[in-house]
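**Student:** dropping a prediction and its sequence here:
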Amino acid sequence: MNKVLDIPRVNAKNMTDKEFFYGHKACAGCGGSIAVRLALKVLGERTYTALPAGCMSAVGFIFPQMAFNSNAIITTFPGAASMASGIAMGAKALGQKDFKTVVFAGDGGTADIGFQALSGMIDRNDDVLYICYDNEAYMNTGIQKSGLTPYGTQTTTTPAGKNLPGTLTHKKNLFEIIAAHDIAYAATASIGYPQDYLNKVNKAKHTKGASFIHVYASCPTGWGTPTETSVEIAKDAVDCGLIFLAEYEDGEFKLNRNPKEFASIPDYLKKQARFKHLSDQDIEIITEHRDKKWSRMRKHWL
């Protein structure tokens, strides 16, 4: 893998004033739009962006108010990664240099519908950065469960009631599945820790070959949270251990944040309408799953 240790850090003081994603029609407080905006400010104007069906393509391509200020295209739902591979190879064949191709796709378009093309892109080691903005459901089409919807979530396809807690499955281990391809670079992030996210996008920008970032991106509409708390609640998810910050490169896993104590899981869950039905037993199941995952990560990644 290409070493990137000498690349200057990107932060609020030296980041460009230019905006490459603005004027969109996303819901107030949309975490996905924050993830896209920050990433494009790191990647810059020489960026080719591919987006499958999802929130960001729906809110960013409303003619004549186009939200992308650099080259961007809507792809097929399952084919974002393969189409991005073609874009990258086409630009290379034209002799273009100093450009980056990026995919922005939701959790459903990544962990479910688009996974085959993503796996092929990584297998070929195409020079594409794939960013999954994870709002934990198919929000654009009506808040349906995806492979990254956590246990106990109430969605329109996993209703909560007397006999069901909502979603019965836990989130797919997407980061580990991607790492199992022995990808050049992969990372997890959260809009609640923006500097960590910026650092990882910058590292991926300078990685030659396939790279992947799974960024946790809150959704007030689907989660039932106040619009002004989007960044705060994405931080809470990390602090209580339900989301972790990590990297995979050179065949090794690395935890970027390893707290001695976790914040309260019930406090995080109770802020969201999608979890208001959970019983103490449900919260215990969620806590046990977190503890088992962290025990495994600390044993093998530290």
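**Tutor:** Yep, it's here. Numbering: from 1, shown residues only.
**Student:** could you use CA atoms for every contact and neighbour count after this?
**Tutor:** Will do.
**Student:** just give the nearest non-adjacent residue to residue 49, would you?
**Tutor:** With sequence-adjacent residues excluded and distances taken as CA to CA, 6 or more residues apart in numbering, residue 49 is closest to residue 72, at 4.4 Å.
**Student:** please report how far the one you found lies from residue 122.
**Tutor:** According to CA to CA, to the nearest Å, residue 72 stands 21 Å off from residue 122.
**Student:** what segments of the protein are helices?
**Tutor:** Using DSSP state H, the helices of the chain run over 31-43, 55-60, 80-93, 107, 115-124, 174-179, 194-205, 220-223, 230-239, 265-270, 280-301.
**Student:** take this one as well and set it beside the first:
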Amino acid sequence: MIDVAYTIVEEKIFCSGHHACPGCNAALAFRYITNTLGQNTIAVVPPSCGAIISGPQPLSSMRIPVYQTTLEASAASAAGIKRALKAQGKDHINVVAIAGDGGTYDIGFQSLSSAAERNEDIIYICLDNEGYMNTGAQKSSSTPYLAYTTSTPGGKPTAKKNVAEIMAAHRIPYMATATTGYLDDLVYKVRKAKDIKGMRFIVILVPCLDGWGVADHEGAKISRLAVQTGVFPLYEVENGIKYALNYGSQGIPVSNYITRQKRYRHLSSEQIDEIQQVVNADWENFKVKFNA
């Protein structure tokens, strides 16, 4: 494993006074993303919790330009802005799309995949709260197997889409996973992405306190458990080939993670065991890729 520990130096781009829920992990991610990227940045944000956090126009919680695009066009909009900047000789300005899982895994995936195939010179960050939380906690293709949502009250019958591996398969220069439970790792990956040319993709697990049914102060703790149980390993892939593991399973039972969330309270012990078996199998496959 690669252990990353940094002194986090923040440029004050993200401001207080936004309209996120108390304890919101998406707002926490926004803070460290934008403060790490700095002033020479333009953000593209589709309809999502992120649009509420960044602010209704003409107001904003960020001291950088923010373009609020349509739900399906985040990557295309970011690519267009970056190409326009290059034409003006302003290649030093970063363009970052910050979208939710609904706008990434689902509705915006066509433009994202196309941007990756063209190797557009943008950073694309998915704030993954595993559902359409901004519109009532409906399921997305990021929602995990058997998790409750308002559109899957008996538990989602299908597995979570593995968007990290899908993006790595595009052989883009950089793909990484991160979470708000390991902020030094998150900052390291945003900083690394900032210095790379071409398409960069980071998916950040951001627990939705209301949608997941966790206490206001437990978002970061829950996301750490996702990593430590092996549900959401933190890793990097360069050019679709070079894998590096940052943080992964510490042998903590998956039950420690899911029993803290109301979205799983309908599960039987047999179903929890089933999830554990899937996580175990996935982790064994991961270790082969990482040479861990």
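**Tutor:** In hand now; what should we look at? Not measured: the values here are computed from a predicted model.
**Student:** quick check: TM-score for this pair?
**Tutor:** Here the superposed chains carry a TM-score of 0.94, computed using TM-score structural alignment, normalised by the length of the second structure; 286 aligned residues with a CA RMSD of 1.4 Å.
**Student:** before we move on, the earlier item: what about residue 72 and residue 122 of the first structure, which has more around it?
**Tutor:** Shown here are residue 72 of the first structure and residue 122; by other CA atoms under 10 Å, residue 122 has more neighbours (26 against 20).
**Student:** now the more buried one, nearest residue through space, not along the chain?
**Tutor:** Counting by CA to CA, 6+ apart, residue 210 is the residue found nearest to residue 122 of the first structure once chain neighbours are left out, at 5.5 Å.
**Student:** what do we get in the second structure for residue 78 of the first structure?
**Tutor:** By TM-score structural alignment, residue 78 of the first structure lines up with residue 72 in the second structure.
**Student:** residues in contact with that match?
**Tutor:** Contacts of residue 72 of the second structure were listed using CA atoms under 8 Å, 6 or more residues apart in numbering, and they are 46, 103, 107, 108, 109, 110, 111.
**Student:** kindly report the same for residue 11 of the second structure.
**Tutor:** By CA under 8 Å, 6+ apart, residue 11 of the second structure lies in contact with 35, 36, 38, 39.
**Student:** test my guess that the first one contacts residue 15.
**Tutor:** What that stands for is residue 35 of the second structure. No - if you go by CA atoms under 8 Å, residue 35 of the second structure and residue 15 don't touch, sitting 9.8 Å apart.
**Student:** circling back: for residue 202 of the first structure, see how far away the residue nearest to residue 122 of the first structure is.
**Tutor:** Taken as CA to CA, the span from residue 210 of the first structure to residue 202 of the first structure is 14 Å.
**Student:** between these two, which is the more surrounded one?
**Tutor:** Neighbour tally, residue 210 of the first structure and residue 202, criterion other CA under 10 Å: the higher count belongs to residue 210, 23 against 20.
**Student:** contacting residues for the more buried one?
**Tutor:** 121, 122, 125, 126, 127, 128, 129, 130, 183, 184, 185.
**Student:** wait, what's in contact with the counterpart of the third one in the second structure?
**Tutor:** By that I understand residue 125 of the first structure. Aligned counterpart of residue 125 of the first structure in the second structure: residue 119 (TM-score structural alignment). Under the criterion of CA under 8 Å, 6+ apart, the neighbours of residue 119 of the second structure are 172, 198, 199.
**Student:** number of nearby residues for residue 146 of the second structure?
**Tutor:** By the criterion of other CA under 10 Å, residue 146 of the second structure has 22 neighbours.
**Student:** I misspoke; the intended subject was residue 201 of the second structure.
**Tutor:** So residue 201 of the second structure, with other CA under 10 Å, has 28 neighbours.
**Student:** contacts only, for the residue nearest the centre of the second structure.
**Tutor:** For the second structure, the residue nearest the mean C-alpha position is residue 204 (2.4 Å; CA atoms, centre = their mean). Residue 204 of the second structure makes contact with 29, 125, 126, 127, 128, 177, 178, 179, 180 under the criterion CA under 8 Å, 6+ apart.
**Student:** my guess is residue 104 of the second structure contacts residue 130, does it?
**Tutor:** No - applying CA under 8 Å, one finds residue 104 of the second structure not in contact with residue 130, separated by 11.0 Å.
**Student:** quick one, which of the two is more surrounded?
**Tutor:** Using other CA under 10 Å as the criterion, residue 104 of the second structure and residue 130 rank with residue 104 on top: 31 against 27.
**Student:** the corresponding residue of the first structure for the more buried one and residue 65 of the first structure, how far apart?
**Tutor:** Aligned counterpart of residue 104 of the second structure in the first structure: residue 110 (TM-score structural alignment). Going from residue 110 of the first structure to residue 65 of the first structure by CA to CA gives 27 Å.
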